[in-house]
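Student: sequence and computational prediction follow.
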Amino acid sequence: MQKEGERLIPINIVDEMKSSYIDYSMSVIVSRALPDVRDGLKPVHRRVLYGMYGLGVFSNRKYLKSARIVGDVLGKYHPHGDSSVYDAMVRMAQDWSLRYPQVDGQGNFGSMDGDPPAAMRYTEARLKKISDEVLSDLDKETVDFQNNFDDSLQEPTVMPTKIPNLLVNGTSGIAVGMATNMAPHNLSESVDAICAYIDNKEITIDELMQHIIAPDFPTGGIIYGYDGVRDAFHTGRGRVVLRAKVNFDEIGNRNAIIVTEIPYQVNKAEMIARTAELVKDEKITGIHEIRDESDRKGLRVVYELKNDAIPNVVLNLLYKYTALQTSFSVNNIALVHGRPEQLNLKDIIHHFVEHRHEVIVRRTQFELKKAKERAHILEGFMKVIGTQDALDRAISIIRHSANPQAAKEGLIEAFELSDIQAQAILDLRLARLTGMELDKIRDEYDAIMKEIENLEDILANEPRRFQIIKDELIEVKEKYGDERRTEIDYSGGEMSIEDIIPNESVVLTISHAGYIKRTSLSEYKIQSRGGVGNKAATTRDSDFLEYIVSATNHQYMLFFTEKGRCYWLRVFEIPEGSKTAKGRAVQNLINIEPDDKIKAYIRTNNLKDSEYVNQMSVVMVTKNGTIKKTSLEAYSRPRVNGVNAIEIRDNDQLLGAYLTNGTSQIMIATKNGKCIRFPEEKVREVGRGSIGVRGIAMEDNDEAIGMIVVNDVENETVLVVSEKGYGKRTAVEDYRITNRGGKGVITLNITEKTGNLIAIQNVTDEDGLMIINKSGVAIRMGMDEMRVMGRNTQGVKLINLKKNDEIAAIAKVEMDKDVEDDSGEFEEGTDIVTDNQEDDTTPQAENENTAEENENSDSEE
């Protein structure tokens, strides 16, 4: 019911709701959720810092109860709940939340497991040293102040920070109708980028990215792929994929995945609990036990694997289903002149530099004003006490004045002083009237005049002001700069990796048991030829380095397995290790099946070079004598899970794969001692899905044992070895060229004494040979110790075998000629059993049947 004197005004409820909601949303946007682009702080964080500044709890003072700080901030500046202030202050003290924490907390301030902090009555806090740079020059009228909520006090609208806080600490906040999520960055990189911007205001974002490479999260981890980073820097929006930092290790007799860094803002305890659920539900297989071994020294989560689990496969499942891989959606929205704007990297730097420039100008103006005021007073001092007569006259005026006001007026009239100067004379202590004090006044005046001249020059000289900004930033970098914590895995994205990773020369080493590593070529070239040698790689029992080759980071390694699969690794993806490191098992780097085995390694150049991949071919041979030749182009599109290189039928397996250039010669040997030699051109090129053609015709009880590719007929020789320890070297030309698919010729007369043929290799005098027995003994011999003999000879006994022992395999120890090192790489530290082998040369067998059977069959199987 309307009362007398009241007037009702009808309003459209839709308009009223719109108006009220807009007011509310602007209040949330400006006064709560979004940071200011200049100091990177939201109002609550700014008020916490200013409240602590007012209480004097600096880094060199004692801690103060958090409740006292929170109460001061609430009562003076922040009329909201106490939890909002305390939660903000707690986060400012957590080194896993802020890249550069601003509050130094004492007591329980929570944990990465999501544990809450202790109540504020139990904890204490003070400012961190770095916060001094955020609050620096606050008392020099460098920023505007505004009334607090009840107009009883003043608070700063922005901090005059020397730290590019928005860049280095980032922020996140949900407003009404918009949100912000800004990533933290490394302080040293940020300072370098800002200095580069000051030097060249037209600098591009790509040029800035040479200094500030990517976000740098407080919890470390790995940025997987670079596209999201590039988008965030260029547009202010981007999705950055983060992965935990892991390594593989062995605990007892089990493989284990060790996590030492987790993605930003991941709750460790929840991540482990969620993983345990997935293991229980069999979404993730292969994990035996999960343990959290984190302590005050650092984070360590152990995923102990089952005996048959492949670490690389399990790790990929963890990345797929758990928070070991997360994404950080960058959305750079901040307040610019009180209005929310989306900002790219250059925008953020531009606004920070503009702010610092304004602070420098206002600080200089304040210092100039103070210097001029002091100079004015000193001028008055020198007028009155500059001479003895003037001093006596001033004292006389003061003594004979009825009161201070009369004395002041008398001094003003007698010496033409200002009111301020006269008051300063009256306030002087008698001790300042001595001659020595007068000299000090003159010296101070001279220094003040120089300071005034310097300050006026700063105000008149813009380049000098920007130089001051740079100098102060560099000083901040020297004080608080550190190494970046977050690594970048460029291979995760689609960016051209060649743009990022230098194409440096490295040495790849692979051991017989399949341990691989890359080492900088410079480490092999430290010692010149003829040196005394140094310790070689650490290997496991009965293992040795089999394959050593120089490569560059941009090249590829192809791995071919017994089941006919092909896998890829870029050279830079192979773990780096010193010369003495044992390396990483290849099975842990590629997604190979548990019951499969790597049979061949091929190093290639850039697979994106169309001319190269179309010119080169991959030739493979299987146990059943099938040979297949496919253009390298068919293997030029790497896939994570590999591809089928050749179709392997039942009771067959891949024996080897080689890179050819179209002019090579192929030789295939069988266990019954036959060998065929034919030009590569005789094998026509087929597609990757084909099965191949017959390489050598064999009897029912025979099978192929290996293939060699000969490129230098004059210098290379053919080495064949039988299981009972017999072998020989023969010139390639002793094997006449025939057509593909024939039965071949005898390469070693197989008897009960020799045993079956087990290996064929092309060797030179410079090569080394490793002989591995079934009993686990490995023996090394140099090929220069073994003379070249005719094809129709029995050969020599390479080693003396104990009763019932046989040769399991031989391996040519490949040493790339570019790897300039005579340091005993295969002789020291290899933990293999060596025997003193004798040259047990047996008399050459009588001429054996040399009838060479050859079928010129070129039919495909």
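Tutor: Received, thanks.
Student: from here on, contacts and neighbour counts on C-alpha atoms
Tutor: OK.
Student: can you count the residues close to residue 139?
Tutor: 11 (other C-alpha atoms under 10 Å).
Student: quick check, it in a helix?
Tutor: Yes - residue assignment for residue 139, taken from DSSP: H, G, I helix; E, B strand; the rest coil, places it within a helix.
Student: now it: how far from residue 355?
Tutor: Separation of residue 139 from residue 355 (C-alpha to C-alpha, to the nearest Å) stands at 16 Å.
Student: ok, residue 440 next?
Tutor: Noted for residue 440: a distance of 38 Å to residue 355, by C-alpha to C-alpha.
Student: so those two - more neighbours on which side?
Tutor: Neighbours per residue, other C-alpha under 10 Å: of residue 440 and residue 355, the larger number sits with residue 355, 21 against 12.
Student: the residue nearest in space to the middle of the chain: what's it in contact with?
Tutor: Among the residues of the chain, the smallest C-alpha distance to the mean C-alpha position (C-alpha atoms, centre = their mean) belongs to residue 487, namely 1.7 Å. Contacts here follow C-alpha atoms under 8 Å, 6 or more residues apart in numbering; on that basis residue 487 touches 220-223.
Student: pick the one among those closest to residue 97.
Tutor: Minimum separation from residue 97 among those (C-alpha to C-alpha) is found for residue 220, which lies at 11.4 Å.
Student: residues touching the closest one, list them.
Tutor: When contacts are taken as C-alpha under 8 Å, 6+ apart, residue 220 is in contact with 245, 261-264, 485-487.
Student: presented hereafter is structure B, for comparison with structure A:
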Amino acid sequence: MSSDAPERFDPDAGIAADVETARIEQEMEQSYIDYAMSVIAGRALPDARDGLKPVHRRILYAMHELGVTARSSHRKSSSIVGETMGDYHPHGDSAIYDTLARMAQDFSMREPLVDGQGNFGSVDGDPPAAMRYTEARMSPIAEELLSDIDMDTVDFQPNYDDRLEEPSVLPAAFPNLLVNGSSGIAVGMSTNIPPHNLGEVIDATIHLIDNPDCTVEDLMEHVKGPDFPTGANIVGRNAIHKAYKTGRGRIRVRAEFEVEGGDRIVITELPFQANKARLVERIADNVNDGTIEGIRDLRDESDRDGIRVVVELKRGANAEVVQNQLLEHHLESTFGVINLALVDGQPQVLDLKETLAEYLEHRRTVVRRRSQYELDEKQDRAHILEGRLRALQSADDVVEVIRNSESRDDAKAALRGEHVVEADGEPLPAFDFSAAQADHIVAMQLGSLTTMEADEIKQEYEEVQARIERLEAILNDPNELDDVVRSELEAIKAEYDGDRRTSIIEDTGSVTHEDLIAEEDVVVVVTEDDYIKRMPLDRFSAQHRGGKGIIGTELKEDDRVSSVYVASTHDYLLYFTTHGKVYQLKTYQVPEMSRTARGKSAVNLLDLADGEEITAVVNCADMEADEEKYLTMATREGYLKRTSVENFQNIRSTGIIATKLGDGDALVDVEITDGSRDLILASREGMAIRFEESDVRAMGRSARGVRGIKLEGDDEVAALAAVDAGRHEWVLTVTERGYGKRTDIDQYRRQSRNGKGLIDIKTNDRNGDVCELETVAPDDHLFVMSGGGQILRTPVGDLSVVGRNTMGVTVMDVAPGDTVATVDVHSAADAGEAATAPGDNEAATAPGDSEANANAG
């Protein structure tokens, strides 16, 4: 074989011996896993303990190291970004600045961690100004995340080039993960944690301290739901509960808006992370392409005080329809909750209790380490003070030893007892101070030998000893440790807590009118020409009886008020007419208008026939019960009929027949009864008859009914009342001229129906005919309205209690030519007690009250 032949390759020799064989798919898999975990732990996911990603933590720590705190002046953002990038975060400056800017945005962070000066962006999606133009410093609450970081409270790790050290987590004096939330996309996973109210989260954390075995439901008594910095409304609680129970959920967030003047919709709060400019642009696009109808103008009137987007409606457009269209396409979004965070460096989906538990354990560790750090310092200080006190007790000998030492080192050695110092050939006293004590004694000044200095050292020693005892108690007793955690959380809440911004409204399963209309008590007014409107109840303060009231509606010529009643905006109401028909309508469908407005024609809401007028209104809320209920109806000619409410379950838009009427007769009044009550029929000429409801058998809708009262001459039925024995105490009667009275129910003895009844009240030239008779309780309020549009709210208690067949007292000071048209009774317990209006005391005694007890003779 030739000597020039190449050597044979030996796989076990040389460099080849260090080469390992691997399958490429395994190597790719492992490499990708390593990369993914690097992104997960190093960039995208927050730590469950302080709620921060590495970039947030590094920015705050860099500001801490630079001294850019809440008490310092603002520093150029470029300086902060450069320091962060150079020392801790070796990535692009734009990523660092974007993070810094977001921490300064009050529309992105529930509790901003950076106090910015300059343009840091807007809800319109405008980007922040260049970092060279803006300035920043830590916000006060951000300092709470770093408090006690120099007291060995957290672990530190080398920075990217091993020159410096950075904290692996911040001490975090409050649960920042829930308070400010977090969002991020890692490899194969993402997190999206909504912000919450600081006070609610702290209350829940304290509850967990006190009740370690509590459930998520218990914690939800404190944490009502997310609290977004932009406010708006969360629709429904089920999604919140699921998110807190499982760590995942989809929460519907709806903009806050209201109708102004009946012809414009004003949007004042947007869902979290919504782009206002883009929202306005998309609404305009949908109006132009016909997706949304009824809008004639759209403008953004927002300023520094808040958001205000005005949607002007076309003439005749239904505001509620436009609201639904806006909700369907633009004003409602979904926030997908993924409560994913790092626990011991591993991604984990946490429920509400687990999230708080992770923070709580971290905080206990911080307080424990801080206490140990302080304990070590205090023990060292106590040791020094003990030496100084001993030195003071033997001050002459100590001074003598130091004076006779050749050098400081000899003096320290002598104080440590390492050799003996002599004076005049005689050995001086020996000591056994420690090295640290000897160092401090030699460094003491002569002035510290004074009595005052000695007392100060004793006092300091006692204080240090007391602090040592407290720190040892904290370290040795878990309950004491928890007391410290609790008190510090309470201090944070007291300092930084704010009102909840996001409201929670009930989820009806779909967007309904109820979601758009605030649930409140309102006063509804109907006129003889069937104009109708509603007004908030709180516009009518209670006055003393005898007042003139205030304007309740404006009337067109020859029109008069026919009825007034109080209901909730979410109540279903049954409207009974003179033709014996009944219609159904939601209260909020009645247009809301001012007191001086005329109202809207009811024919636009109810399919009324010519000459058909609304005479009675029944609230379906009073029909929602398990027991059998009836609608009991009275006609002008004295007929009475009971019909089960089951016959009124499906009312068409064109109405249905409620009762059959004779020629010339008309439906006058309707009451809800339960089969066990007494009924009282009142006539216009002051007669009243009381009989048992069972005297009137239940009939179908098409029946006419039976006689309830025997009327004489031209007398007519004025009103029907039902007696609730467990609540009603008096019978209230009001006449056309504004007079009325309360009479004990017991004065109306039971009779058989179709009798003439008893005299209830005098009807003469002063009183006029009876307008209304009601059964009332002590907490009731009267709403008295005149035909001319004046309305008076007064407590029942202001009316005198007198017998039957009397004149009564002034209830309402009716103007000449005007008369009382209608009266409604509403419980003040339901409506909320209204304060007596200023100046109304003047109406407490009205003219003619001296006749209140005049008898029939």
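Tutor: Happy to help now that I have it. Model, not experiment: these values are computed from the prediction.
Student: what's the residue nearest to the centre of the first structure aligned with over in the second structure?
Tutor: When the second structure is aligned by TM-score structural alignment, the residue opposite residue 487 of the first structure is residue 503.
Student: can you tell me the closest non-neighbouring residue to residue 398 of the second structure?
Tutor: Setting aside the residues directly before and after it, residue 398 of the second structure is nearest to residue 391 in space (C-alpha to C-alpha, 6 or more residues apart in numbering), at 6.5 Å.
Student: residue 732 of the second structure now?
Tutor: Of all residues not flanking residue 732 of the second structure in the chain, residue 742 sits nearest, at 4.7 Å (C-alpha to C-alpha, 6+ apart).
Student: and residue 646 of the first structure, by the same measure?
Tutor: residue 564 (5.0 Å).
Student: shouldn't that neighbour be in contact with residue 648?
Tutor: Yes - with contacts defined as C-alpha atoms under 8 Å, residue 564 of the first structure counts as touching residue 648 at a distance of 6.1 Å.
Student: which ones are touching the alignment partner in the first structure of residue 146 of the second structure?
Tutor: Across the two structures, residue 146 of the second structure finds its equivalent in residue 135 of the first structure, going by TM-score structural alignment. Remark: with contacts taken as C-alpha under 8 Å, 6+ apart, residue 135 of the first structure is in contact with 49-50, 53, 159-161.
Student: which of those fall in strands?
Tutor: Mapping these onto strands (DSSP state E) picks out no residues; all lie outside.
Student: can you redo the residues you listed as CSV with neighbour count and distance to residue 176 of the first structure?
Tutor: As requested, the contacts of residue 135 of the first structure are exported to CSV (neighbours: other C-alpha atoms under 10 Å; distance: C-alpha to C-alpha, whole Å):
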residue, neighbour count, distance to residue 176 of the first structure
49, 27, 26
50, 19, 27
53, 17, 31
159, 25, 25
160, 27, 28
161, 22, 28
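Student: from the residues you listed, which is closest to residue 27 of the first structure?
Tutor: When the contacts of residue 135 of the first structure are ranked by distance to residue 27 of the first structure (C-alpha to C-alpha), residue 159 comes first, at 20.2 Å.
Student: quick one: what's aligned to that closest one in the second structure?
Tutor: Residue 159 of the first structure maps onto residue 170 in the second structure when the alignment is built from TM-score structural alignment.
Student: thought its match was touching residue 154?
Tutor: Yes - at 6.7 Å, residue 170 of the second structure counts as touching residue 154 under the criterion of C-alpha under 8 Å.
Student: what is the burial count for residue 27 of the second structure?
Tutor: The burial count assigned to residue 27 of the second structure is 11, neighbours taken as other C-alpha under 10 Å.
Student: correction: the previous question concerned residue 301 of the second structure.
Tutor: Should you count by other C-alpha under 10 Å, residue 301 of the second structure turns out to have 11 residues around it.
Student: just the strands in the stretch 401-550 of the first structure please.
Tutor: Residue ranges of the strands in the stretch 401-550 of the first structure, as given by DSSP state E, counting those that start in this stretch, are 487-489, 505-511, 515-520, 545-552.
Student: show me the contact partners of the second one.
Tutor: Looking back up the chat, that one is strand 505-511 of the first structure. Where contact means C-alpha under 8 Å, 6+ apart, the residues beyond strand 505-511 of the first structure that reach it are 516-522, 539, 543-553, 819.
Student: same check, this time on the last one
Tutor: For strand 545-552 of the first structure, the external contacting residues (C-alpha under 8 Å, 6+ apart) are 503-512, 521, 537, 539, 571, 603, 811-816, 818-819, 826.
Student: switch the cut-off to 6 Å
Tutor: Contact partners of strand 545-552 of the first structure, identified using C-alpha atoms under 6 Å, 6 or more residues apart in numbering, comprise 503-512, 813-816.
Student: the helix or strand just after it vs the second structure, average offset?
Tutor: Tracing the chain C-terminally past strand 545-552 of the first structure and defining elements by DSSP states H and E, one meets strand 556-561 next. Here strand 556-561 of the first structure, set against the second structure after superposition, deviates by a mean of 4.9 Å using mean C-alpha distance after the TM-score superposition for the first structure.
Student: now strand 556-561 of the first structure: how far from the chain's centre is it?
Tutor: On the basis of C-alpha atoms, centre = their mean, to the nearest Å, strand 556-561 of the first structure sits 25 Å off its chain's mean C-alpha point.
Student: go on, stretch 167-181 of the first structure?
Tutor: Taking C-alpha atoms, centre = their mean, one finds stretch 167-181 of the first structure lying 25 Å from the centre of the chain it belongs to.
Student: contact partners of it?
Tutor: By C-alpha under 6 Å, 6+ apart, the list of residues contacting stretch 167-181 of the first structure reads 25, 28-29, 33, 98-99, 182-187, 330-333.
Student: first to last residue in that stretch, what's the distance?
Tutor: Chord length of stretch 167-181 of the first structure, first to last residue, is 12 Å (C-alpha to C-alpha).
Student: what about the closest residue to residue 527 of the second structure other than its chain neighbours, how many residues nearby?
Tutor: Among residues not flanking residue 527 of the second structure along the chain, residue 561 sits closest, at 4.0 Å (C-alpha to C-alpha, 6+ apart). Neighbouring residues of residue 561 of the second structure were enumerated by other C-alpha under 10 Å; the total is 27.
Student: about what we covered before: and the residue nearest to residue 732 of the second structure, which of the three is it?
Tutor: At residue 742 of the second structure, secondary structure determined by three-state DSSP is strand.
Student: any idea what it aligns with in the first structure?
Tutor: With TM-score structural alignment defining the correspondence, residue 742 of the second structure maps onto no position in the first structure.
Student: how near is residue 742 of the second structure to residue 800 of the second structure?
Tutor: With the distance defined as C-alpha to C-alpha, residue 742 of the second structure ends up 6 Å from residue 800 of the second structure.
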